[in-house]
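**Q** Next comes the sequence, and after it the predicted model I'd like to discuss.
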Amino acid sequence: MLVDDDAIVLLGLQSILKDWGYDVLAAGSTDQALERLGTANRKPDIIVADYRLRGGRVGTEAILRIRDLFCSDIPGVILTGETGPECAQDAAAYGFSIAHKPITSHQLSLAVERLLSNAAD
């Protein structure tokens, strides 16, 4: 599950992940992600969410709400361009990884593979 309110970033990340063979559901908001996951009727293996979403929402909330939907500790990674402590503290409080923008495809690959391998353990 990929959540980012910037359509260009969302499409770019979705394209990269699909090229790597992942089946990707993409959404521009938390509510849209929940709706798409409900329609798809399947639990995601991982959630990648931008930290700052529209309407004062944040990616940690998106990950937590998706986890609640499936009653499961689905691995989550926060993407952010922020350098201040707020995002890092928020992500750390829930045990989420952080990847800083701009993110290279190599960095994204490492973050996704690390979370998926930890989830399999």
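**A** Noted; the coordinates are in hand.
**Q** alpha carbons only for contacts and neighbour counts from here, please
**A** Fine.
**Q** Give me the most central residue, this protein.
**A** When the chain is reduced to its mean C-alpha position, the nearest residue by Cα atoms, centre = their mean turns out to be Val48, at 1.4 Å.
**Q** what's the helix or strand that contains Asp68 packed up against?
**A** If you go by DSSP states H and E, Asp68 is part of helix 59-70. Under the contact definition 3 or more Cα pairs under 8 Å, 6 or more residues apart in numbering; DSSP states H and E, helix 59-70 sits against helix 30-40, strand 47-50, strand 76-80, helix 85-94.
**Q** Highest mean neighbour count out of those?
**A** When neighbours are counted by mean count of other Cα atoms under 10 Å, the highest per-stretch mean among the helices and strands packed on helix 59-70 falls to strand 47-50, a mean of 27.
**Q** let's bring in a second one:
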Amino acid sequence: MDDEPFIVEGLSLLLKGWGYEVVAAQSIDELAQRLPAIREVPGLVLADHFLPQGGSGIEAVEMVRRHAGAPVPAIILTGDTAPERLAEASARGCGLLHKPVQVAPLRDAVDKAMGKGAGQGQGQA
């Protein structure tokens, strides 16, 4: 989840290339519209910290977790390097990666969050 269409598209293509099914959204409102169609517990939420209209990646994670009724793993992406971002993500049980995110660390974080060994795809992100 990101507010920039090209980032959403790029991350979606990357995750699909790794074998994951992707449900993408650019805002909290778009996520709320897509959630009812998601019948399985997602394997991961990947969200930008700052979203349009004052929304946050943490808010997106909590929305998905409430919908799923499960503690879905999550990774927050942010260009904000303030220690508060890490503390906020950690307090909510989320991983955190600083932008610009490189492919290898992203792959490692996704695999770790989903409980997979490096390079093993499949599942829903």
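**A** In hand now; what should we look at? Predicted model only: the values in this text are computed from it and were never measured.
**Q** Just give the TM-score of the two.
**A** Superposed pair, TM-score by TM-score structural alignment, normalised by the length of the first structure: 0.89. Supporting alignment: 116 aligned residues with a Cα RMSD of 1.3 Å.
**Q** rewinding a little: closest one to Ile8 of the first structure among the helices and strands packed on helix 59-70 of the first structure?
**A** Relative to Ile8 of the first structure, the nearest member of those by Cα to Cα is strand 47-50, separated by 12.7 Å.
**Q** Alignment lookup: Asp111 of the second structure to the first structure.
**A** With TM-score structural alignment as the criterion, the equivalent of Asp111 of the second structure in the first structure is Glu113.
**Q** May I see the buried residues of the strand or helix carrying that match?
**A** Counting by DSSP H and E, the element that carries Glu113 of the first structure is helix 105-120. Using 16 or more other Cα atoms under 10 Å as the test for burial, helix 105-120 of the first structure gives Leu108, Ala111, Val112, Leu115, Leu116.
**Q** what's the nearest residue to the first one if we skip its chain neighbours?
**A** Counting by Cα to Cα, 6 or more residues apart in numbering, Leu108 of the first structure lies nearest to Ala99, which is 7.6 Å off, once chain neighbours are set aside.
**Q** any idea whether the alignment partner in the second structure of the one you found is helix, strand or coil?
**A** If you follow Ala99 of the first structure across to the second structure using TM-score structural alignment, you land on Leu97. Judged by DSSP: H, G, I helix; E, B strand; the rest coil, the three-state class of Leu97 of the second structure is strand.
**Q** Leu97 of the second structure reaches Ala74, doesn't it?
**A** No - with contact defined as Cα atoms under 8 Å, Leu97 of the second structure and Ala74 do not form a contacting pair (10.9 Å).
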